[in-house]
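>>> my questions are about this predicted structure, shown below with the sequence.
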Amino acid sequence: MIFIPIVVSIFSLVFAYFLANEVNKAPSGSGKMVEISGYIREGALAFLKRQYKAVGLVAVILFLLLCLVMNIRVGLGFLIGVIASASAGCVGMMISTKANVKVAQAARKGLAPALNLSFQAGSVTGILVVGLGLFCVSFLYFLTQDLMVLLALSFGGSLVSVFARLGGGIYTKAADVGADLVG
């Protein structure tokens, strides 16, 4: 019975991959559009890299603490949650920054193509998060049948989410202030 969620999660991960390929196939537009998109992508990935360095440091400390206080299985559950959440965030950022210019190009053809492409790009992250979450929970439960490991998994995923929410809000506010200063 436990194999059903594992199969469903694998199916959702494959579907997210299929949607990402569909988004990647879309035309990117003119040279200037691609150039500006490259700058946005570069800035977003630099932000993500810096953020994940901070999260990684905190995660390693908490991993070691959980291993000492609880046991290695709980620590590994936490680490898997961190890795799964960070992976979903990284893929989400990459597909979003790639899709920006592609949606702008699709908008030249009309509202419907732009809306379809933007929904496909947004769906990649949503389906990926659900698929990874379901896979991790199902697989870890199958391996351990230990609810503390699942709790640690959710703690790891939540840690990355909190850092993303706080860091993203600060980054957005800084960009708004910069835009206001420019005019």
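Everything's here; your move.

>>> contacts, neighbours, all on C-alpha from now
Will do.

>>> centroid residue for the chain?
Residue closest to the mean C-alpha point of the chain, counted by C-alpha atoms, centre = their mean, is Gly89 at 1.8 Å.

>>> check which helices and strands the longest helix seen in the chain sits against.
In the chain, assigned by DSSP state H, the helix with the most residues is helix 31-69. Applying 3 or more C-alpha pairs under 8 Å, 6 or more residues apart in numbering; DSSP states H and E, we find helix 31-69 packed against helix 72-107, helix 147-182.

>>> second structure for comparison follows:
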Amino acid sequence: MILVLLTLAVGLFAMLMVGYLAHIVNREPPGTDEMIRVANYIIESADAFIRRMYKSIAIFVVLMVILLAIIFRSFVVVGVFVLGVFLSLTAAFIGLH
């Protein structure tokens, strides 16, 4: 039980640090017009990349869901896998933005 609480405490601390560091970064000026223009190109490219990545991953996920359903015959196993994929892709999306 102590390990569970420790894990939750470390996770909460990490999220607080992420929020604090994001606040520090976001309050800085965005830079010159040239820097903003380049940043917008990077954001546009990252969006195109993540859309393509999601399409590729979707094919793999469908195949894995079918395979897991056949092997384990459990909605729980399939559901946890899909939840993990969703959270991972959400983290990638947030990380690129």
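Now that the structure is in, tell me what you want to look at. What you are looking at is a predicted structure, and each value in this text was computed from that prediction instead of being measured.

>>> where does the TM-score land?
Once superposed, the chains reach a TM-score of 0.79 (TM-score structural alignment, normalised by the length of structure 2), with 94 aligned residues with a C-alpha RMSD of 1.8 Å.

>>> could the helices and strands packed on helix 31-69 of structure 1 go into a markdown table alongside distance to Ala114 of structure 1?
Shown next, in a markdown table, are the helices and strands packed on helix 31-69 of structure 1 (distance: least, C-alpha to C-alpha, whole Å):
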| stretch | distance to Ala114 of structure 1 |
| --- | --- |
| helix 72-107 | 5 |
| helix 147-182 | 24 |
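
>>> which among these is found nearest to Arg50 of structure 1?
helix 147-182 (9.9 Å; C-alpha to C-alpha).

>>> how far off centre is that closest one?
11 Å (C-alpha atoms, centre = their mean, to the nearest Å).

>>> counting contacts, what elements does that helix pack onto?
Identification of packing neighbours for helix 147-182 of structure 1 by 3+ C-alpha pairs under 8 Å, 6+ apart yields helix 31-69, helix 72-107, helix 111-144.

>>> ok, Val103 of structure 1 touching Ala121?
No - with contact defined as C-alpha atoms under 8 Å, Val103 of structure 1 and Ala121 do not form a contacting pair (9.2 Å).

>>> the two: which is more packed in?
Higher neighbour count among Val103 of structure 1 and Ala121: Ala121, with 27 against 24, using other C-alpha atoms under 10 Å.

>>> now which residue in structure 2 aligns to that one?
In structure 2, nothing lines up with Ala121 of structure 1, judged by TM-score structural alignment.

>>> let me see the contact set for Ala121 of structure 1.
Leu19, Ala20, Val23, Ile95, Ser96, Ala99 (C-alpha atoms under 8 Å, 6 or more residues apart in numbering).

>>> run the last query once more with 7 Å
Taking C-alpha atoms under 7 Å, 6 or more residues apart in numbering, we find Ala121 of structure 1 in contact with Ala20, Val23, Ile95, Ser96, Ala99.

>>> quick revisit: out of the helices and strands packed on helix 31-69 of structure 1, which is the most enclosed?
Greatest average neighbour count among the helices and strands packed on helix 31-69 of structure 1 goes to helix 72-107 (a mean of 21), per mean count of other C-alpha atoms under 10 Å.

>>> check which helices and strands that one sits against.
Applying 3 or more C-alpha pairs under 7 Å, 6 or more residues apart in numbering; DSSP states H and E, we find helix 72-107 of structure 1 packed against helix 31-69, helix 111-144, helix 147-182.

>>> can you give me the buried ones in the first one?
Translated: helix 31-69 of structure 1. Residues 34, 37, 40-41, 44-45, 48, 51-52, 55-56, 59, 62-64, 66-67 are the ones in helix 31-69 of structure 1 that count as buried (16 or more other C-alpha atoms under 10 Å).

>>> where in structure 2 does it align, residue-wise?
So helix 31-69 of structure 1 is aligned with residues 33-71, judged by TM-score structural alignment.
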